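1. Pasting a predicted model and its sequence here:
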Amino acid sequence: ITPFTLRYTLNEEGGKFDACSADEEETARQIMRAASAIGYSGPQDCDIGLGMPSPNWGTAVEIALKGIKEIGGGSLTFSNADITLIALDETPQAVFDRVVGDLDATLPDVFSLHAVLPEKIVVDGTGEDDTVIEFVATRSPEGLVQLRGRLPDDEIKEIVLSYAHAQFGTDNVYMATRDDEDLPGDWAIRVLAALEGLSQVQSGSAIVQAHYVQLRGVSGSRDTSGEISRLLADKLGAAENFEISIRYDELLDPLLNIPTPEECVDRVNAVLAASKIVFEPSSAALTDDANETVDKIAEILRECSRTQIEIGGHTDSQGREIMNLNLSQERADAVLAGLMERRILTRNITAKGYGETVPIADNGTEEGREINRRIEFRLLTDVQVSENPEAAEALPTPTEETEAPSEQN
């Protein structure tokens, strides 16, 4: 593991490891025990590998973790034998001095501590505020990258643009930066390191300031946070103040091969195209063949628990409109109940009856009416879900109709 890195951050929301390295399982357990002792309750994972700079690595980490707790929070970064402690900007100077002094006195030989009590950091995040000097890069889920904020001159601008083209693709990069000749000398290095980190997430943002770098994003790998921590510690130096917030999303994990929401619905509708869900005449009772189809759909939906789906029930136009509407709702509910019986998580699935209002064929022919009597699965957008959280609420109140629906329905 190069550099041999550990990074722990602690704030009002709690503690988390951005990276953890150990030479063996016992050292990893020592680190996790020390973290638990200061309130850590997250994943108990450390990368195991070669390259540990001292046999006292676990002891040094244990001492430093106690220190970050005592100082009130901040970030703790080990990069080989170099340790950087960045306190929170509201830390009292006396507390900072006392804790840093104790750490210097108790850390094992070989390890070198660099501690910083930073000035208050103000992040604008647009790159357009004249009072906040920063470079900002954003990457959308579609892969489009925007570069804004400040760069030293046209030569550096060309270097940054070429690098971004290489990382993200020529057609995916939009640059709208401005020149600022008063930027620090290492500005280009910081920008390129931030862009390299941004290239490792599916979507996110990178903000570069003179004494601070922030990288946030979403990734399909649990290792991304640790990899970016090592990258920034190596490129910027362990003494630099940087913040990392990477959220793991299993839907983006290529190893799990979880289908996208669109793929989920397409697979279900492919099953329906081959074998319709049919019901007993004038009822919501599933036939034996329909139950076999629901079995196939259930197998698909086991991997789609986070997909917002609507089960739509439809009838032909024969019979009273309100009775057809009620029947279509009952049939959609029956399919939803069938999925629940098969232990499918249905918190993101709604059932809605449309009656005869959405024909896809001519109701004037028997063939057309047969096509219109159907169950459809539809992908819901976040907007549709927020506008209609419960499909049943959209239904009109049933009247006191007593006429039975058509046998054909």
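-> Yes, it's here.

2. Going by C-alpha atoms from here, please, whenever you check contacts or count neighbours.
-> OK.

3. So A28 sits against A22, correct?
-> Yes. Here A28 lies in contact with A22, judged by CA atoms under 8 Å, at a distance of 5.5 Å.

4. More neighbours: which of those two?
-> Between A28 and A22, counted using other CA atoms under 10 Å, A22 has the larger neighbour count: 25 against 20.

5. residues in contact with the more buried one?
-> A22 makes contacts with 28, 46-49, 52, 57-58, as judged by CA atoms under 8 Å, 6 or more residues apart in numbering.

6. So for A28 and A22, which residues contact both of them?
-> Contacts common to A28 and A22, judged by CA under 8 Å, 6+ apart, are 46, 48, 58.

7. doesn't E24 make contact with the second one?
-> Yes. Shown here, I48 and E24 form a contact pair, counting by CA under 8 Å, at 5.8 Å.

8. what packs against the lengthiest helix in the chain?
-> Looking across the chain with DSSP state H, the single longest helix is helix 321-341. Here helix 321-341 touches helix 288-301, strand 309-314, strand 349-355, going by 3 or more CA pairs under 8 Å, 6 or more residues apart in numbering; DSSP states H and E.

9. Comparison target, given below:
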Amino acid sequence: MRLSTLVFSFAFLLVGAGLSVFAAILAVNLIEETTETDVRRALSEAGYHWADVETEGLQVFVIGNAPSEAMRFKAKSAAGTVVDAARVIDQMNVIDSVEITPPEFKLEILRTGKSVSLMGMLPTRYGVDSLIASINGAVGDEAQVSQLLQTADFPVAESWPMAVRASVELLSLADTAKLTVKTGEIRGNLVANDYEQGQAFERQIGMMASDDLTTDITINAPRRVIAPFVFSVSKAATTKEISVCTFQEEAALDEFQSTAANLNFEIKRDCQMGLGRPTAAWKETVFATLGAVDQFQEAAATVLGTEVKLLVSKDTDAELFSRVKSELGRDLPTEYMLQAERPEPDKEVNFAPDFLITLSPERNVQLRGVLPTEVAKDMVQSMAEARFGKDNVHLSVRLDDAYDDDRTIHALTAIEAMANLRQGSATLSSGGAEISGQTYDDTLNAQITGLFQDKLSQYQALSLSIDTLEEPHHEEPVGPSADECIADIGALTSARKINFEPSSDRVDLTAHQVLDDIADVLRECGEIPLEIAGYTDSQGRAEMNLGLSQSRATSILNELQRRRVLTSSYVANGYGEADPIADNETEEGREKNRRIEFRLLDTHQHDHPEGTDHE
């Protein structure tokens, strides 16, 4: 009896001990779970989503990768607000934040004929395909484009696409080019076929330059051939002027400019540079002529080809004239011929009344003065009408054969000379010819000097005062605005929808005519920031719809490229079944939701740019 009592007592004791241990374990687990939940909630509310919590008994372990030491301390403090800070065990790591440096976007372009090579790093947003399509449009269908291009998905300034578009435009001008394009910058070389094309390149590059685009482009062009080479200098009581000068080498020009400055001669027009000097001794001839003129009080000289003409005033000392003439003749190379004249002091000159020719900016010509005969009058009138038009010539001429001093020849020559002036006047007298005006041709001074070289006598002088103007830039007609382009495309796609073959990104036959018309509109619009957005209905899996919409948008972009539309500023995005415009529960609604939209690209928010929607 006693034995069974002991057994039962011991058994109850064991059961009680087991229940106590079990209750203790449950209490510990409850405390751990409650503590872990409360601390995790506190960290989440504080925004420390990178931190996690584990508990073991009364200890609370805070783990995770903290962005910084400060964030690590704050997370530990947040846990300490829930439990005793002494129970918080810090097991967090601090991750060194390394800012990824964006790559330098750069495009190297080399064109040789129809062959174009591309190298460099491009922003993913603008893509390789659109660049190649733009180059094909600029160079032509036979372009052979090879590329070693990489892309990086980083933001880029708006001056990047501006620089790329400008480089493609330059590529369309020159058959040989090497360009380096960076954000807001183009550098490199263009090769022109001739001097005139080189000048056209310079004007085009000048029009491109802006605050957002820097251009540093060297133009290599064959030097123009100038015939004949001309040098003209005059000295009077108060003036010392060089009206025309021509050189073949830069070194010779620099030396000449220095010498002229030392002698106080003013160079009225920039000297011409080109090929075609008559002999290798041209520079020495010019310097000798300049030095000879400077020895007189009043004199003028012209070197035209291999002919040197020196004219001094009648008041010049005869001995001085003879000495300088002899020295100049000795200094000139043997292939140059000198004609030096000094009028006799007692020579009587019959000065005829002036003959005046006036040319207005509207190309109206007035001729007034005295001519010797009716035949001379008819010749002058016919020449003027041939150069300026019959309705633009107004003649007021008196006939007097007493003044036959080669006036007819001088008048015809002056009309020929003034044909290239924008506006101006000519005064002809027995003392020579004076021509003034404005022109866009920087070689006109030399041309007029050449025209009169053999027409004036030894007692007559030619005076030129012609200003060279910068040729005006003719702006291309401005096309429709970007908003007008979107509206025009919207009108087309509202009337005729772009459809695709079922579950395919291939446009059906009826859509090709619509795309032809859209391409016509876009070619007039230029390179506007355009997004081509693709959408589907809600049937099928969302992932498949997203991929299909992207393929269809890209397909439209490719179709436009095939139609010679420059698409470097276009992007194609697919949005799947997002943003429905009709009810997907009906067939009519699903048909409307399967659409392509053309809209202006918001360069700041790429995902959903604002613009005009089109079905």
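-> Received it, and whenever you're ready, just let me know what you need. What you are looking at is a predicted structure, and each value in this text was computed from that prediction instead of being measured.

10. Give the equivalent position in the second structure for E366 of the first structure.
-> Counting by TM-score structural alignment, E366 of the first structure lines up with no residue in the second structure.

11. What of W187 of the first structure?
-> Using TM-score structural alignment, W187 of the first structure lines up with R407 in the second structure.

12. Spatially nearest residue to its match, not counting backbone neighbours?
-> L371 (6.7 Å; CA to CA, 6 or more residues apart in numbering).

13. OK, contacts around that neighbour?
-> Taking CA under 8 Å, 6+ apart, one finds 377, 397-401, 403-404, 407-408 in contact with L371 of the second structure.

14. could the helices and strands packed on helix 321-341 of the first structure be laid out in TSV, adding distance to V271 of the first structure and mean neighbour count?
-> Output for these, formatted as TSV (distance: least, CA to CA, whole Å; neighbours: other CA atoms under 10 Å):
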stretch	distance to V271 of the first structure	mean neighbour count
helix 288-301	7	18
strand 309-314	14	25
strand 349-355	18	24
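
15. Mind checking those for the one nearest to A206 of the first structure?
-> strand 309-314 (33.9 Å; CA to CA).

16. Centre of the chain to that closest one, how far?
-> 28 Å (CA atoms, centre = their mean, to the nearest Å).

17. Closest to I311 of the first structure out of the shared contacts of A28 and A22 of the first structure?
-> For these, the nearest to I311 of the first structure is C46 (43.6 Å; CA to CA).

18. Counterpart of the closest one over in the second structure?
-> Under the alignment (TM-score structural alignment), C46 of the first structure maps onto C271.

19. and that match, how many neighbours does it have?
-> Neighbour number of C271 of the second structure under other CA under 10 Å is 21.

20. Not counting its neighbours along the chain, what's nearest it?
-> Nearest non-adjacent residue to C271 of the second structure, counting by CA to CA, 6+ apart: C245, 4.8 Å away.

21. Likewise for D104 of the first structure?
-> L113 (6.8 Å).

22. Now do the contacts for the alignment partner in the second structure of that neighbour.
-> Superposed on the second structure with TM-score structural alignment, L113 of the first structure falls opposite L338. Going by CA under 8 Å, 6+ apart, L338 of the second structure touches 307-310, 329.

23. ok, then the element right after the one helix or strand Q199 of the second structure maps to?
-> Element membership for Q199 of the second structure, per DSSP states H and E: helix 195-208. Next along the chain after helix 195-208 of the second structure, taking DSSP H and E as the criterion, comes strand 214-220.

24. what's the matching range in the first structure for that next one?
-> Using TM-score structural alignment, strand 214-220 of the second structure lines up with nothing in the first structure.

25. what's the average distance of whichever helix or strand comes after that strand to the first structure?
-> Following strand 214-220 of the second structure in sequence order, the next helix or strand is strand 230-235 (DSSP H and E). By mean CA distance after the TM-score superposition for the first structure, the fitted strand 230-235 of the second structure averages 1.6 Å away from its aligned residues in the first structure.

26. Just name whatever secondary elements strand 230-235 of the second structure is in contact with.
-> strand 240-244, helix 282-294, strand 299-304, helix 444-452.

27. And the second one, what does it pack against?
-> Applying 3+ CA pairs under 8 Å, 6+ apart, one finds that helix 282-294 of the second structure makes contact with strand 230-235, strand 299-304, helix 318-331.

28. want to try TSV for those, with mean neighbour count as columns?
-> Below are these laid out as TSV (neighbours: other CA atoms under 10 Å):
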stretch	mean neighbour count
strand 230-235	25
strand 299-304	25
helix 318-331	14
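
29. Out of those, flag the one nearest A261 of the second structure.
-> A261 of the second structure lies closest, by CA to CA, to one member of these: strand 230-235, at 13.4 Å.

30. against the first structure, where does the closest one fall?
-> Counting by TM-score structural alignment, strand 230-235 of the second structure sits on residues 5-10 of the first structure.

31. quick one: what's aligned to S551 of the second structure in the first structure?
-> So S551 of the second structure corresponds to nothing, using TM-score structural alignment.

32. let me redo that: F452 of the second structure
-> By TM-score structural alignment, F452 of the second structure lines up with L232.

33. Next one: its match relative to G185 of the first structure, how far apart?
-> 17 Å (CA to CA, to the nearest Å).

34. More neighbours: which of those two?
-> L232 (23 against 11).

35. can you pull the contacts of that one?
-> Per CA under 8 Å, 6+ apart, neighbours of L232 of the first structure: 193-194, 197, 238, 242.

36. Name the nearest of these relative to A290 of the first structure.
-> Using CA to CA, these come closest to A290 of the first structure at G197, 50.2 Å.
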